[in-house]
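S.K.: below are the sequence and a predicted model for it; my questions follow.
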Amino acid sequence: MGKIVAVCTSPQKGMRKKNVGEGLLVPEHGLEGDAHTGTWHRQVSLLALESIEKMRQQGLDVHPGDFAENLTTRGIDLVSLPVGTRLKIGSQAVGEVTQIGKECHHRCAIYYQAGDCVMPREGIFIRVLEGGPVKVGDDIEVLA
């Protein structure tokens, strides 16, 4: 079982996200108020704090949301989860892993600062099956 360490949103795509501390996961839509919501397979993005730490070890001053992830987690190996895995997020929400990593068509500011970015390799995406509130400190666990 892991923990949610940040809940992040942005008003536009292509921006770093801000940790807002809490939010609402909406079924078949995503994180309420975020630019990436919609009826597609990448409704919510997740990145492990452990991945962010890798970038910090390269000398970057980066924080949750800087890689445009919606949920930053700790204590769960996200990239080892196969597509189709279900995750319980907080007390009510359930998400299904739809994609591991992504192709970056445009190199982000982090890439230009460090020569690398972890989100394309270590970020995952889910669609929201069951909605509910999510906040910093909530549990995130693998269901199946």
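M.R.: On my side now, so go ahead. Numbering: from 1, shown residues only.

S.K.: C-alpha from now on. contacts and neighbour counts both.
M.R.: Noted.

S.K.: what about the longest helix in this protein?
M.R.: Once the chain is assigned using DSSP state H, the helix that runs over the most residues is helix 49-57.

S.K.: in that one, what's buried?
M.R.: Buried residues in helix 49-57, counted by 16 or more other CA atoms under 10 Å: 49-52, 55.

S.K.: with distance to P64 as new columns, can the residues you listed be given to me in JSON lines?
M.R.: What follows is those, written out as JSON lines (distance: CA to CA, whole Å):
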{"residue": "L49", "distance to P64": "7"}
{"residue": "E50", "distance to P64": "11"}
{"residue": "S51", "distance to P64": "10"}
{"residue": "I52", "distance to P64": "7"}
{"residue": "M55", "distance to P64": "11"}
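
S.K.: next, the one to line up against it:
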Amino acid sequence: MTGQVTAVSRNETYSFSKPPRESIRLLAGLGVEGDVHAGETIRHQFRMTYEPDLPNLRQVHLMHEELFGELARKGFEVSAGQLGENITTRGVDLLGLPTGALLRLGEGAVLEVTGLRNPCAKINDFRPGLLGEVFALDPVSGEFTFKSGVMAVVRQGGIVRPGDSVEVENPPLPHRPLERV
């Protein structure tokens, strides 16, 4: 599976959205250089208060651009970086990836997918009613489907820019489905 990076974003301070950039630098074992969520241990503002020493499995947030079209059809205008993602992609089924899938970006950066982004209530502060559109309850299984992207850690650093390719390398079988991280 091959896709494309359509936008990259980062923010030095805690804020819901991240401004788009011309490029970002991924740092192995840390995340996006200059981003508030970069680090070896957890950097999620709320989780740091009770789990400050946990490994940071949320170094990089990726979101599929196709979600923006789905949301627009429901009356929600959203663009790259506004939901807090670092990398926006097109043509990659991010939500269908298994845990441990590798994403090769551009000329050498490698991310390992760790799990699904757990959407938070702040999404409704950004656009009232949006939280209900980024996850859904499966009527058969009773399980939630999360649509707000995936989280990853940086295995190999590098520069990532809009227009870069995204190549997926799945881990060996058996695959483990993504869970919230």
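M.R.: Cool, got the structure. It should be emphasised that the depicted structure is a prediction, and the values quoted were computed from it without experimental measurement.

S.K.: ok so, going back, out of the buried residues of helix 49-57 of the first structure, which is nearest to G131 of the first structure?
M.R.: L49 (23.4 Å; CA to CA).

S.K.: what's the closest one aligned with over in the second structure?
M.R.: In the second structure, L49 of the first structure lines up with E65, judged by TM-score structural alignment.

S.K.: that match contacts T89, doesn't it?
M.R.: Yes - using CA atoms under 8 Å, E65 of the second structure is in contact with T89, at 5.6 Å.

S.K.: which neighbours do these two share?
M.R.: T6 (CA atoms under 8 Å, 6 or more residues apart in numbering).

S.K.: list the contacts of E22 of the first structure.
M.R.: Here E22 of the first structure is in contact with 6-7, 133-136 (CA under 8 Å, 6+ apart).

S.K.: what's the match for it in the second structure?
M.R.: Under the alignment (TM-score structural alignment), E22 of the first structure maps onto S23.

S.K.: and V36 of the second structure, what does it touch?
M.R.: Counted by CA under 8 Å, 6+ apart, V36 of the second structure has contacts 10-14, 43.

S.K.: ok, those in the first structure, which still hold?
M.R.: Retained in the first structure (both residues aligned by TM-score structural alignment, their matches' CA atoms under 8 Å) from those: 10-14.

S.K.: which one of these has the most neighbours?
M.R.: Highest neighbour count within these: R10, with 26 neighbours (other CA atoms under 10 Å).

S.K.: what is the burial count for the counterpart of D164 of the second structure in the first structure?
M.R.: Under the alignment (TM-score structural alignment), D164 of the second structure maps onto D138 of the first structure. Counted by other CA under 10 Å, the residues lying close to D138 of the first structure total 18.

S.K.: for D138 of the first structure, which non-adjacent residue is closest in space?
M.R.: Distances taken as CA to CA, 6 or more residues apart in numbering put G90 closest to D138 of the first structure, at 4.9 Å, once the chain neighbours are dropped.

S.K.: what does that neighbour correspond to in the second structure?
M.R.: Per TM-score structural alignment, G90 of the first structure is aligned with G106.

S.K.: that match: what's it in contact with?
M.R.: 159-161, 164-166.

S.K.: so where do the strands sit in the second structure?
M.R.: Applying DSSP state E to the second structure gives strands spanning 2-9, 20-21, 24-27, 31-32, 60-64, 87-90, 102-105, 109-116, 135-137, 144-146, 150-156, 158-160, 165-169.

S.K.: nearest to D125 of the second structure, out of those strands?
M.R.: strand 135-137 (16.0 Å).

S.K.: counting contacts, what elements does that closest one pack onto?
M.R.: strand 144-146 (3 or more CA pairs under 8 Å, 6 or more residues apart in numbering; DSSP states H and E).

S.K.: any idea how far L87 of the first structure is from G115 of the first structure?
M.R.: Counting by CA to CA, to the nearest Å, the separation of L87 of the first structure from G115 of the first structure is 32 Å.

S.K.: more neighbours, those two?
M.R.: Between L87 of the first structure and G115, counted using other CA under 10 Å, the more crowded position is L87 (21 against 10).

S.K.: residue contacts, the most centrally placed residue in the first structure?
M.R.: Against the mean C-alpha coordinate of the first structure, by CA atoms, centre = their mean, the closest residue is L46 at 1.8 Å. Residues near L46 of the first structure by CA under 8 Å, 6+ apart: 69-73, 78, 123-126.
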